[in-house]
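Participant: After the sequence you'll find the predicted model.
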Amino acid sequence: MASLTSREPVEVRQLGGGDTAAAFAVRLDDGAVVFAKTAPPSMPGAIEAEAASLAWLAEPGTVAVPAVLGHSDRWLVTEHVEAAVPTAAAAEELGRGLARLHAAGAPAFGAAPPGGPADAWIGLAPMRNETAADWPTFYAEHRVEPYLRRAVDSGALSAADGAVVSQVCADLDRLAGPVEPPARLHGDLWSGNVHWGADRAWLIDPAAHGGHRETDLAMLHLFGCPHLDRIVAAYQEVHPLADGWRDRIALHQLFPLLVHAVLFGGGYGAQAARAARAALRAG
């Protein structure tokens, strides 16, 4: 890890983290503190994908993203940001910045970040970045359907509920709302990947790709987020969402719910089925 920063670690403190990696705050010999994480061998390419995602999200300069200081196939070293209490002002800045990030665009739906692998990850789940001509095709073929098959095969989703999800895929042209250009997405923007610093919110652990901007907003709604109303209101000031976007939240939550159903079981399969039915009713 020292070779990644050209400085020697003198103190290492393990941090609490998610279920995908071990994370550490590392004090270097010049007094600087950096953040370091390592991915398990079962997730090949995960570090490469995250480093490329962070660089791509940082490129427009619209949102706070930890700077990548170095990486290898096993280690990622970034700027360290001390956690702080979420504030309304930081939430509003995040909303405005997220709107501008999305507007920075992507080459295509499903496009990976420059230098990033097509085979990436969302949490512990593989996520293939394969381009498509339009968002309904991309979302059905490269997000929903792979996990739909796994959820039904594993018993996390009944065959009857699986048929409802399949109907959503068949009707996506109708359900997707107004056509929009590919947006530059964080891609896994649940509340745990919004890191609140002293004066602003930082985006971490991205699964970036070209997608529909409503997806990031739907992810923020999935498990709740501090000051979410402020985030959305500030977003709307900069780049208003298309009419009916709230009715499409369930549609955009379908993929992460299917991923959770496959990985964790429990009630996520039933929740995915409810989201599919809600998407069909809203359309």
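Facilitator: In hand now; what should we look at? Numbering: from 1, shown residues only.

Participant: From now on I want contacts and neighbour counts done on CA atoms only, so please keep to that.
Facilitator: Noted.

Participant: So residue 21 is in contact with residue 43, correct?
Facilitator: No: between residue 21 and residue 43 there is no contact under CA atoms under 8 Å: 9.7 Å.

Participant: Secondary structure class of the residue nearest the centre of the chain, three-state.
Facilitator: Central residue check for the chain by CA atoms, centre = their mean: the C-alpha nearest the mean position is that of residue 188, 1.3 Å away. Reduced to three states with DSSP: H, G, I helix; E, B strand; the rest coil, the structure at residue 188 is coil.

Participant: one more structure, for comparison:
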Amino acid sequence: MSSEVRSCTPLGSSHAWTLYRGELADGRRFFAKVAEGHAEALDSEAAGLRWLAEVPGGADVPEVLAAADGGVLVMEQVHERGATAAAADDLGRRLATTHRAGAEAFGASWPGWLATLPLDNTPGRAWPEWYARRRLLPYLRDAHDRGFLDSGDVAQLERVLARVDDLAGPDEPPARIHGDLWDGNVLWGRDGAVLIDPAAHGGHRETDLAMLELFGAPHLERILAAYHEAFPLADGRRDRVPLHQLHPLLAHVCLFGRSYRTPLLDAARRLL
């Protein structure tokens, strides 16, 4: 960061980091996270932001102003204005451009994190096997070990895992995805949508869309329609949405407990 800090205001905490906002001496406003634990998660976030930002015409992300080992991440502040239909159309097109940029493999060259949960980014070539092994199984074991899922729940999800090759649909090359694209990670700025807090990696492009659908988003149908027009989706996507939602739902079970057990099992039942 090439400018001194003029002001800095604490905003409280989220997960394992303390949040701040402030202004630099050159007038730029910033948003910062300082780790109280899991400092490596902020290193992963910085790597993901920079990787997503490489795509010309892709989805906007905050500029990383500074990132330091030990858990400090400083980004440009997003000035929110609210969602509009035009901004939703633009997000759909830009997200398609980001996905088209692709990745060398499923996974990433840096360790992954989803909030305070580690993500195994070990690269792989076949998405169904990679998704089951690197995204679903670790969290399934963790949720059971924490007592949030019982043996019957695990057996139901294991039946889905046994069918993952059939459920996954047509083969797709690795897409450059945000990886945690729920509505809270979409800020509607004055120049359009800005995507924050990524768990970026090479993944399946339908994962980002399914995450947007999981908790809803303003003008969701316009986002999806603009995306499909720019980068048509394979037939049967609607049937695959629950498969892509299993990982975020498992993560929510691990982070927040049994309150997310029912939607997780409902998603599994829709696949069986």
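Facilitator: Structure received. It should be emphasised that the depicted structure is a prediction, and the values quoted were computed from it without experimental measurement.

Participant: List the TM-score for the superposed pair.
Facilitator: With the length set by TM-score structural alignment, normalised by the length of the second structure, the two chains reach a TM-score of 0.95; 270 aligned residues with a CA RMSD of 1.4 Å.

Participant: For residue 204 of the second structure, see how far away the counterpart of residue 176 of the first structure in the second structure is.
Facilitator: Pairing criterion TM-score structural alignment: the partner of residue 176 of the first structure within the second structure is identified as residue 168. According to CA to CA, to the nearest Å, residue 168 of the second structure and residue 204 of the second structure sit 10 Å apart.

Participant: Surely residue 272 of the second structure touches residue 161?
Facilitator: No: under the criterion of CA under 8 Å, residue 272 of the second structure is not in contact with residue 161, lying 10.3 Å apart.

Participant: neighbour count winner among these two?
Facilitator: Legend: neighbour count by other CA atoms under 10 Å for residue 272 of the second structure and residue 161, higher for residue 161 (21 against 11).

Participant: does that one sit in a helix, a strand or a coil?
Facilitator: helix.

Participant: Could you do residue 93 of the second structure as well?
Facilitator: helix.

Participant: Alignment lookup: it to the first structure.
Facilitator: In the first structure, residue 93 of the second structure lands on residue 96 (TM-score structural alignment).

Participant: just checking, that match touches residue 230?
Facilitator: No: assessed by CA under 8 Å, residue 96 of the first structure is found out of contact with residue 230, at 10.0 Å.

Participant: Where do the helices of the stretch 51-200 of the second structure begin and end?
Facilitator: 85-101, 127-131, 137-145, 151-162, 164-167 (DSSP state H, counting those that start in this stretch).

Participant: Tell me the residues of the second structure aligned with stretch 232-242 of the first structure.
Facilitator: Counting by TM-score structural alignment, stretch 232-242 of the first structure corresponds to 224-234 in the second structure.

Participant: Give the buried residues for the matching stretch.
Facilitator: For stretch 224-234 of the second structure, a neighbour-count test (16 or more other CA atoms under 10 Å) marks 224, 225, 226, 227, 231 as buried.

Participant: do you know how far the closest residue in space to the second one that isn't next to it in sequence is from residue 223 of the second structure?
Facilitator: Of all residues not flanking residue 225 of the second structure in the chain, residue 92 sits nearest, at 7.3 Å (CA to CA, 6 or more residues apart in numbering). Separation of residue 92 of the second structure from residue 223 of the second structure (CA to CA): 4 Å.

Participant: one step back: which one of the helices of the stretch 51-200 of the second structure lies closest to residue 60 of the second structure?
Facilitator: helix 85-101 (7.9 Å; CA to CA).

Participant: Counterpart of residue 250 of the second structure over in the first structure?
Facilitator: Checking TM-score structural alignment: residue 250 of the second structure goes with residue 258.

Participant: Can you tell me the SS state at its match?
Facilitator: Residue 258 of the first structure - assigned by three-state DSSP - is helix.

Participant: on that earlier part again, now for residue 272 and residue 161 of the second structure: what residues contact both?
Facilitator: Applying CA atoms under 8 Å, 6 or more residues apart in numbering, one finds that no residue jointly contacts residue 272 of the second structure and residue 161.

Participant: Wait, residue 111 of the first structure touches residue 129, no?
Facilitator: Yes: contact between residue 111 of the first structure and residue 129 holds when scored by CA under 8 Å: they sit 6.0 Å apart.
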